[in-house]
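S.K.: Got a predicted structure here, sequence first:
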Amino acid sequence: MTNPAHYLLTYEYSADYLQRRDEFRAAHLKLAWEAVERGEILLAGAVGEPIDQALLVFTIDGPAIAEAFARNDPYVTNGLVTAWKVQKWHTVVGELASTPVR
């Protein structure tokens, strides 16, 4: 039995992301938690020391939902994200792998 596909949404943050995020964080988190409640986002969070990226792991059938999330995210629409991309993640190991291989 296979699980739904996984997609990674990768954000590249602006140099002033940490200084500017407070203004948009509540709206960003609301959007993200709504996606969790719909079963679309599995995990999400910032990456790096110092933080310069974010990864959002989606469990969805195709890239459209992750792309729409990015286009509507206040971090993107207000310039805190300088670049983003959605890629299919071909998971093969783990309980939640979409195509387990042993």
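M.R.: Arrived safely, thanks for sending.

S.K.: rest of the way, CA atoms for contacts and neighbours
M.R.: Will do.

S.K.: What's the separation between residue 45 and residue 11?
M.R.: 10 Å (C-alpha to C-alpha, to the nearest Å).

S.K.: what about the two, which has more around it?
M.R.: Taking other C-alpha atoms under 10 Å, residue 45 and residue 11 do not tie; residue 11 has more neighbours (23 against 9).

S.K.: hold the first one in mind and look at this next one:
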Amino acid sequence: MKTFVLTYVYITDDWRRLNVRDRHVHYLRRLTDTGSLLVAGRLADGQPPGAILVLLAESWDDARVVIEADPFVTEGIVAAWTLVEWLPALGLLAPGFDTEASQPGDVDRNKTDERAASPE
């Protein structure tokens, strides 16, 4: 599975967005249940209306199919979206990854250094 970051830019019509929100949230919960959605959330107040979602999919085209089925997209709430493949390397969403260790030819940094582990 590949990881994708999706950004939504919403229309500014709050009333329309609120009328579709429950279907959108229900759809996102189904994606979460199937393991396709890692995290999603709207942008904070004071920024243009929108959201960021992190998806898992086999390909960019598969992720696009997921996006195009979102009620916010089908109902015209999303004015624009962008999708990029993302290679998480550090942090809570990327346990076990290390940018240094992920380079070709690097050593396995998950192995214990016996010198550091043995008491003096």
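M.R.: Yep, it's here. All figures in this text were calculated on a predicted structure; none of them were measured in a lab.

S.K.: Would you pull the TM-score for this pair?
M.R.: Remark: TM-score between the superposed chains equals 0.81 [TM-score structural alignment, normalised by the length of structure 1]; 98 aligned residues with a C-alpha RMSD of 2.0 Å.

S.K.: which residues are common contacts for residue 45 and residue 11 of structure 1?
M.R.: Common contacts of residue 45 of structure 1 and residue 11 (C-alpha atoms under 8 Å, 6 or more residues apart in numbering): 54-55.

S.K.: Next, the buried residues of stretch 27-34 of structure 1.
M.R.: 28, 32 (16 or more other C-alpha atoms under 10 Å).

S.K.: repeat for stretch 49-68 of structure 2
M.R.: Buried-residue list, stretch 49-68 of structure 2, by 16+ other C-alpha under 10 Å: 49-57, 60, 63, 66-67.

S.K.: Quick one: average offset of the strand or helix carrying residue 41 of structure 2 versus structure 1, please.
M.R.: Assigned by DSSP states H and E, residue 41 of structure 2 belongs to strand 37-42. In this overlay with structure 1, the average offset of strand 37-42 of structure 2 from its partner residues is 0.5 Å by mean C-alpha distance after the TM-score superposition for structure 1.

S.K.: Which residue range of structure 1 does that strand align onto?
M.R.: The aligned range for strand 37-42 of structure 2 in structure 1 is 41-46, by TM-score structural alignment.

S.K.: If you count neighbours, what's buried in that stretch?
M.R.: So, applying 16+ other C-alpha under 10 Å, buried residues of stretch 41-46 of structure 1: 41, 44, 46.

S.K.: Out of the residues you listed, which comes closest to residue 98 of structure 1?
M.R.: residue 41 (14.5 Å; C-alpha to C-alpha).

S.K.: Apart from its chain neighbours, what residue comes closest to the closest one?
M.R.: Distance criterion C-alpha to C-alpha, 6 or more residues apart in numbering; nearest residue to residue 41 of structure 1, sequence neighbours excluded, is residue 58 at 4.3 Å.

S.K.: would the one you found count as being in a strand?
M.R.: Yes. Looking at residue 58 of structure 1 with DSSP: H, G, I helix; E, B strand; the rest coil, it is inside a strand.

S.K.: what residue of structure 2 matches up with it?
M.R.: So, by TM-score structural alignment, residue 58 of structure 1 is matched to residue 55.

S.K.: before we move on, what about residue 87 of structure 1?
M.R.: Match for residue 87 of structure 1 (TM-score structural alignment): residue 84.
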